[in-house]
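Student: take this sequence and fold it.
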Amino acid sequence: MSTAAAEGGTPADGAENAYRPSARRLAREAHRRRRSRRSALIAAVSTAVTALALYLLVVNSPGWQRTRETFFNAAYARQALPEVLRGLRINLELMTVCGALILVLGLVLALLRTLRGPVFLPVRLLVTAYVDFFLGLPMIICLLVMITGVPALRLTGVTTDPLLLGGAALVLTYSAYVSEVFRAGIQSVHPSQRAAARSLGLTGAQTMRHVVLPQAVRRVVPPLLNNLVSLQKDTGLVSIGGVIDAVYAAKIITAQTFNYTPYLVSALVFIVLTVPLTRFTDWVTARTDGRRQQGGAV
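Tutor: Purely as a prediction, here's the structure:
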């Protein structure tokens, strides 16, 4: 039996007593819809006009014809694409392997730097010196030193493969950046969390593992993803050692044809890989900020 019938009314009476928005609210919602449509239309027109202006500016420039032949040649693009994609496998392998090593080494460095007590002072000083050194050292110099300097030492059992040495340079440099991200996350956890965990009988290591690190890692996911995006692009720098990745494959074709279209093909391939990861990073950041504003676990 319906509520309206139980109270002696009819279903029609219940329908008549149902909530109906006021005329003022309907007018306000209609105004918002009109304003949204107007804003979308203005944005679309503004974007189209800007794009058209830029297009006309480029195609009407004096050197456009020569630039199009040199940088936007479809024939050379078709020739370069298979070679660039073949070399891209090296970049993806570097990003995957180096990314995993960077996360592990960066977390270890952050934990060592946050050790407490005077007995750990030498460890903290060494880690701080390592982080400061590689934060200040340009990536290109680190790669050159590793790829050309290590083989010159002629150390027994040490590889001279430029791919491995370039990957080592990426790990050394990026682990310094990632360690600072992890350290910031660890320090962002309120001291009361540690105090509460210790009051429950957890040791310092157990507190770090079960209480501090889970919160710290969740908070630093967005900046870690940004570092992964940068790593994906910087894997192309190993080409300075002769590794035939996507960038070096484009360089070989350019040297043979004296046409720079292969470089643009390589750039577009990296952009296609980077944009989805960047948008995913933005989504994770917005989701994390929203949960933090709502007072939820971050």
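Student: make it CA atoms for all contacts and neighbour counts henceforth
Tutor: Will do.
Student: chain neighbours aside, what residue packs nearest to Leu264?
Tutor: Using CA to CA, 6 or more residues apart in numbering and skipping the chain neighbours, the partner closest in space to Leu264 is Phe71 (7.0 Å).
Student: Tyr29 - how many residues pack around it?
Tutor: Quick fix: residue 29 reads Glu, not Tyr. The local packing of Glu29 (other CA atoms under 10 Å) involves 12 other residues.
Student: spit out the contact partners of the residue nearest to Leu264.
Tutor: Shown in contact with Phe71 (CA atoms under 8 Å, 6 or more residues apart in numbering): 259-261, 264.
Student: can you pick the most crowded of those residues?
Tutor: Most neighbours among the contacts of Phe71, by other CA under 10 Å: Thr261, with 27 neighbours.
Student: go ahead and confirm it touches Arg78.
Tutor: No: counting by CA atoms under 8 Å, Thr261 sits too far from Arg78 to count as a contact (9.7 Å).
Student: got a list of what Thr70 touches?
Tutor: Listed by CA under 8 Å, 6+ apart, the contact partners of Thr70 are 259-261.
Student: so it: helix, strand or coil?
Tutor: For Thr70, the secondary-structure state derived from DSSP: H, G, I helix; E, B strand; the rest coil is helix.
Student: for Thr156, same thing?
Tutor: Per three-state DSSP, the secondary structure class of Thr156 is coil.
Student: so how far is Gly149 from it?
Tutor: Distance of Thr156 to Gly149, given as CA to CA, to the nearest Å: 14 Å.
Student: between these two, who's got more neighbours?
Tutor: Neighbour count, other CA under 10 Å: between Thr156 and Gly149, Gly149 has more, with 14 against 6.
Student: this one as well, want them side by side:
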Amino acid sequence: MTVRDEAAPPEAYRPSARRIERERYRRARTRRSFAIAAVSTAVTAFALYELIVSSPGWQRTRETFFSAHYARLAFPKVMEGLWLNLRLLAVCGAVVLVAGLLMAMLRTLRGPVFFPVRALATAYVDFFRGLPLIICILISVFGIPALRLSGVTNDPVLLGGFALCLTYTAYVAEVFRAGIESVHPSQRAAARSLGLSGARTMRYVVLPQAVRRVVPALLNDLVSLQKDTGLVSIGGAVDAVYAAQIIASRSFNYTPYVVSGLIFVAITVPMTRFTDWVAARMNRRQSQGGVV
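Tutor: Predicted structure coming up:
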């Protein structure tokens, strides 16, 4: 027998002429779409600019809301107040996630013996989802100290954060409950058939799937919480909004409010884009048959 020569390396892949033409067409269509989008955006921006600048009250509006002098004056103070908003977001966000998950689990308890617990949890969620947040903060900041209870703080930051936790726990509880109920009952049945208890089934089977499914909705609630931390200023807490209000009340110029709003937008937009990215990633995994 003759010894076979060493196998030659496989020939490199060469796309067909039709494939090359298809890819060339796609690139051309992408460039055309990008050019059209850029031109339409520029035309729209120019039209809006001309509409605003040519309005009769633009000069006065620019001096009152877009003053560079008052923007430089307000920026350091607003940034100092923003540190309070960020701390509230971190603490309240952690409390809301834990309390919301606990409330959702209480609402999904099964069996007639747990009916009082389910009823109380449902009443809590319905009440605080319907109560406006600003009213909840006003009641907490001004109503709780009026009771003069021993050992109860009158710090507007703590009381405002307490009101934020009360309201957002109700919203997050509904998000978690939707995720828990979206898990197919066969998952529970399979876990119980393997000998897992109800608690272990919830911990190891239901909750991992439920939490993954509601991550985008939870991130949206955290974005809303980040914005609503500015409402604690109505109780006297010096956050970014109240710092802007102090400067505006002295100068009768509202540029500090614009500075405060733009800072909140600068924080919120990356969080929103991250939420969109997570949602799109989960949708792609679901469409490909991956774990959701």
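Student: superposed, what's their TM-score?
Tutor: The TM-score (TM-score structural alignment, normalised by the length of structure 2) is 0.96; 289 aligned residues with a CA RMSD of 1.4 Å.
Student: before we move on, the earlier item: conserved subset of the contacts of Thr70 of structure 1 in structure 2?
Tutor: Here is what carries over to structure 2 from the contacts of Thr70 of structure 1, by both residues aligned by TM-score structural alignment, their matches' CA atoms under 8 Å: 259-261.
Student: and these, which of them are in helices?
Tutor: Of the kept ones among the contacts of Thr70 of structure 1, the ones assigned to helices by DSSP state H are Thr261.
Student: in the stretch 1-150 of structure 1, which spans are helices?
Tutor: Here the stretch 1-150 of structure 1 has its helices, by DSSP state H, counting those that start in this stretch, at 3-6, 11-16, 23-59, 64-71, 74-113, 121-136, 139-144, 150-153.
Student: save those helices as TSV, and put in distance to Gly201 of structure 1 too.
Tutor: Listed next are the helices of the stretch 1-150 of structure 1 as TSV, based on distance: least, CA to CA, whole Å:
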stretch	distance to Gly201 of structure 1
helix 3-6	56
helix 11-16	60
helix 23-59	56
helix 64-71	66
helix 74-113	21
helix 121-136	26
helix 139-144	45
helix 150-153	49
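Student: and Ser175 of structure 1, which of the ones you listed is closest to it?
Tutor: In terms of CA to CA, the element of these nearest to Ser175 of structure 1 is helix 74-113, at 4.5 Å.
Student: and that closest one, what's buried?
Tutor: 76-77, 80-81, 83-85, 87-88, 90-92, 94-95, 98-99, 101-103, 105-107, 109-113 (16 or more other CA atoms under 10 Å).
Student: equivalent analysis for stretch 119-136 of structure 2, please.
Tutor: For stretch 119-136 of structure 2, the neighbour count (16+ other CA under 10 Å) marks 121-122, 124-125, 128-129, 133-134, 136 as buried.
Student: got a list of what Leu165 of structure 1 touches?
Tutor: Leu165 of structure 1 makes contact with 143, 146-147, 159 under the criterion CA under 8 Å, 6+ apart.
Student: which residue lines up with it in structure 2?
Tutor: Taking TM-score structural alignment, Leu165 of structure 1 has Leu159 as its aligned residue in structure 2.
Student: roughly how far apart are its match and Ala35 of structure 2?
Tutor: Counting by CA to CA, the gap from Leu159 of structure 2 to Ala35 of structure 2 is 52 Å.
Student: Gly143 of structure 2 too?
Tutor: From Gly143 of structure 2 to Ala35 of structure 2 the distance is 58 Å (CA to CA).
Student: before we move on, which element is Val275 of structure 1 in?
Tutor: Using DSSP states H and E, Val275 of structure 1 sits within helix 261-293.
Student: mean deviation, that helix versus structure 2?
Tutor: Following the fit onto structure 2, the mean deviation recorded for helix 261-293 of structure 1 is 0.7 Å by mean CA distance after the TM-score superposition for structure 1.
Student: could you check the angle that helix makes with helix 74-113?
Tutor: Per axes from the mean of the first three to the mean of the last three CA atoms, to 10 degrees, the angle that helix 261-293 of structure 1 makes with helix 74-113 is 40 degrees.
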